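J.: Just need the structure, nothing else, for what follows:
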Amino acid sequence: MATLKLPSHVPSPSEDCEQLRKAFAGWGTNEDLIIQILAHRNGDQRKKIRETYHESYGEDLLKDLDSELSSDFQHAVLLWTLEPAERDAYLVNQATKKLTASNWVIMEVACTRSSQQLLAARKAYHAKYKKSMEEDIAHHTSGDFRKLLVPLVSAFRYEGDEVNMTLAKTEAKTFHEKICDKAYNDDELIRILTTRSKPQLNATLNHYNNLFGNAITKDLKADPEDEYQKLLRSAIKCLTVPEKYYEKALRLAINKLGTDEKALTRVVVTRAEVDLQRIAEEYKRRNSVPLDRAIAVDTSGDYEKMLLALLGHGDAC
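T.: Have a look, this model is predicted:
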């Protein structure tokens, strides 16, 4: 379930654009007004606002937001205002750069999006960066990481609910055999993981648990510090129980050693229109603290207001 809260009456894109221009006018920026508008509009509405803003004023809303805002609040608003496919393309591109490299972000995008969403992200990547997403990932990764990540981002999985139980049982045995042999980078294991539908994978993992008495993610902890095994476990979580993956991502982002604002922003922004309510419920179950309270303790100012608005707080106008 999404946490995004829309007003009972949504103003026209023209009205929203007029209000945004007012927020930018004068000596200081009206951050509260920006939050009240943008944090309470869905993807289609935000797209229309961007188009209308350009038509009305001949300027790019993203560029104006970039010049008016700063710091973590700026990053959150810009990421939120992007179309989902643009946003995914941006996240993956950042994840391939030396200073912001992250196999985890690439895997997260590849495993939690639908086939159509992932295809749209690949198209947006090609349009924006003039090269393919797969090509960039192959160039900036190596070894087992490349072997797993390239087919994950290239995948176009079946999106229906139909499941072949015989196949699920056979492939559960294949998984177990490869894990027992510590062949974590085996071609067959990767092929199953990167091509099967999510319902089919869930059935396979249920058979694995029933046949061998353990969750596959536990059996993949032969070396808990091995980065490739960690990525493999997380990919399986993302594909089958994304709320558990994202709960852990938030728990690691909000900790006593310091906040990882990039990770916190990414999770809240990308899931607010998808399943952030379910993730918040999992967070409370796992940590005995509501997610909104944890975020309020760990953040401040306009950045805090923006994240809490995406969690369903505040007035929509």
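J.: C-alpha only now, for contacts and for neighbours.
T.: Fine.
J.: Tell me the spacing between the residue sitting nearest the centre point of the chain and residue 135.
T.: In the chain, the C-alpha closest to the average C-alpha coordinate belongs to residue 270, at a distance of 4.6 Å (CA atoms, centre = their mean). Residue 270 is 24 Å from residue 135, where distance means CA to CA, to the nearest Å.
J.: structure for this one too, so we can compare:
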Amino acid sequence: MPQVDARPASGYVGRFAPSPTGPLHAGSLVAALGSWLMARHHRGRWLVRIEDLDPPREMPGAAAAQLRMLEACGLRSDGPVVRQSGRDALYQAALDRLLASGDAFVCHCSRSDLAMHGGRHRGRCVAASPRPDPAIRLRVPDGSRIAFDDAVLGRIEQDVATEVGDFVLRRADGLWAYQLAVVVDDGAQGVTDIVRGADLLDSTARQILLQRRLGLPTPRYAHLPLVVDGHGHKLSKSSQALPLRPDDPLPALRAAWQALGQAPAAVAAAESVPAFLRSATAAFQPSRMPSVPVALAATHNSDVTNPD
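T.: Below you'll find the predicted structure:
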């Protein structure tokens, strides 16, 4: 694996890794601000990575718009912004290691092949015939139970073999799977702490299993509350997920602060983004972060309706 970036004196390295499928919305900003605050709380570094591995789903100009919004909010990466689209060699090297060790296998299965075998692989390809565009999967043997302590949600356990099965590392269309790319990049960037939305919780056990297969350290995890609309729907999938405004970021920052369970009074006097971030850094209490979904009002840069 490549040499990791230099770490800060505290050893803490966090990151925010959006996919450029659209502009940042309020739920995205909660994850960005939460991960940034955790890095500052631990006197560490905070990195930004653009996860642009799925061109069919990307929106033209979305990555640039996301970076502009982060800049407007004062959330600047402590190192160069990394784009996954330029890191094929790293992913291929990791995949080659897994294939050579027998931890990964070429899979020609179609959905109908899988359906005939209970919907999941059991350590081998079960295709009726070879396909010209096979995927590559990680072999997940029985007993692959992963347990970890989440800083927000507590003890989490998953039997990856039973609940997931052999999962994709490189898709049949030739694109890199999220699970492989994120693990390789976190390892290469020396990420020690992953602070992200609870919608990604289900991926964590797979990523830990893959880290172990690649001989990479396992970061600490903290999954932030899912941000939902007034009907309880995930905000990124909701018509209420309106884009944020870089010309007036303070209302959105205040809403994200409250969604993280923090006291509104701590930042009430801040009249600029730098003042907000100074106050937020000084007052941030990780123990206040909620473990249940948080609802936001249906407006641009809206305030949280009731985070408690």
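J.: Quick check: TM-score for this pair?
T.: Comparing the chains after superposition, counting by TM-score structural alignment, normalised by the length of the second structure, produces a TM-score of 0.28; 136 aligned residues with a CA RMSD of 5.9 Å.
J.: Can you show me the helices along the stretch 1-150 of the first structure?
T.: Chain-ordered helices for the stretch 1-150 of the first structure, with DSSP state H, counting those that start in this stretch as the definition, fall at 13-24, 31-38, 43-57, 61-68, 71-81, 84-95, 103-112, 115-129, 133-140, 143-154.
J.: As TSV, these with distance to residue 297 of the first structure would be great.
T.: As requested, the helices of the stretch 1-150 of the first structure are arranged in TSV below (distance: least, CA to CA, whole Å):
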stretch	distance to residue 297 of the first structure
helix 13-24	27
helix 31-38	19
helix 43-57	28
helix 61-68	26
helix 71-81	16
helix 84-95	26
helix 103-112	25
helix 115-129	34
helix 133-140	36
helix 143-154	35
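J.: Residue 20 of the first structure: neighbour count?
T.: Residue 20 of the first structure sits with 24 neighbouring residues when counted by other CA atoms under 10 Å.
J.: Apart from its chain neighbours, what residue comes closest to it?
T.: In this structure, residue 20 of the first structure finds its nearest non-sequential neighbour in residue 34, 6.3 Å apart by CA to CA, 6 or more residues apart in numbering.
J.: and that neighbour, how far is that from residue 56 of the first structure?
T.: Spatial separation of residue 34 of the first structure from residue 56 of the first structure under the definition CA to CA is 18 Å.
J.: out of the two, which sits in the more crowded spot?
T.: When neighbours are counted by other CA under 10 Å, residue 34 comes out ahead of the other of residue 34 of the first structure and residue 56, with 21 against 12.
J.: other SSEs contacting the host helix or strand of residue 179 of the second structure?
T.: Assessed by DSSP states H and E, residue 179 of the second structure sits inside helix 178-188. Judged by 3 or more CA pairs under 8 Å, 6 or more residues apart in numbering; DSSP states H and E, the packing partners of helix 178-188 of the second structure are helix 88-101, strand 168-170, helix 201-214.
J.: list the helices and strands the shortest one packs on?
T.: In this case it means strand 168-170 of the second structure. Under the contact criterion of 3+ CA pairs under 8 Å, 6+ apart, strand 168-170 of the second structure touches strand 135-138, helix 178-188.
J.: let's go with 10 Å and repeat that
T.: Applying 3 or more CA pairs under 10 Å, 6 or more residues apart in numbering; DSSP states H and E, we find strand 168-170 of the second structure packed against helix 88-101, strand 104-107, strand 135-138, helix 178-188.
J.: ok so, going back, ok now do the residue nearest to residue 20 of the first structure, which residues does it touch?
T.: Contact partners of residue 34 of the first structure, counting by CA atoms under 10 Å, 6 or more residues apart in numbering, are 16, 19-24, 40, 65, 77, 306.
J.: Can you say which of the residues you listed are buried?
T.: With neighbours counted using 16 or more other CA atoms under 10 Å, the contacts of residue 34 of the first structure contain these buried positions: 16, 19-21, 23-24, 40, 65, 77, 306.
J.: want to throw those into a markdown table with distance to residue 218 of the first structure?
T.: A markdown table is the format used below for those (distance: CA to CA, whole Å):
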| residue | distance to residue 218 of the first structure |
| --- | --- |
| 16 | 50 |
| 19 | 52 |
| 20 | 50 |
| 21 | 53 |
| 23 | 51 |
| 24 | 52 |
| 40 | 40 |
| 65 | 45 |
| 77 | 38 |
| 306 | 37 |
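J.: on that earlier part again, the inter-axis angle of the helix or strand just after the helix holding residue 179 of the second structure versus helix 178-188?
T.: As assigned by DSSP H and E, the chain's next helix or strand after helix 178-188 of the second structure is strand 193-197. With axes from the mean of the first three to the mean of the last three CA atoms, to 10 degrees defining the directions, strand 193-197 of the second structure sits at 140 degrees from helix 178-188.
J.: Give me the buried positions along the helix holding residue 179 of the second structure.
T.: Going by neighbour count (16+ other CA under 10 Å), the buried part of helix 178-188 of the second structure is 178-188.
J.: Quick one: those as JSON lines, columns for distance to residue 34 of the second structure too.
T.: Written out in JSON lines, the entries for the buried residues of helix 178-188 of the second structure read as follows (distance: CA to CA, whole Å):
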{"residue": "178", "distance to residue 34 of the second structure": "22"}
{"residue": "179", "distance to residue 34 of the second structure": "22"}
{"residue": "180", "distance to residue 34 of the second structure": "24"}
{"residue": "181", "distance to residue 34 of the second structure": "23"}
{"residue": "182", "distance to residue 34 of the second structure": "19"}
{"residue": "183", "distance to residue 34 of the second structure": "21"}
{"residue": "184", "distance to residue 34 of the second structure": "23"}
{"residue": "185", "distance to residue 34 of the second structure": "20"}
{"residue": "186", "distance to residue 34 of the second structure": "18"}
{"residue": "187", "distance to residue 34 of the second structure": "21"}
{"residue": "188", "distance to residue 34 of the second structure": "22"}
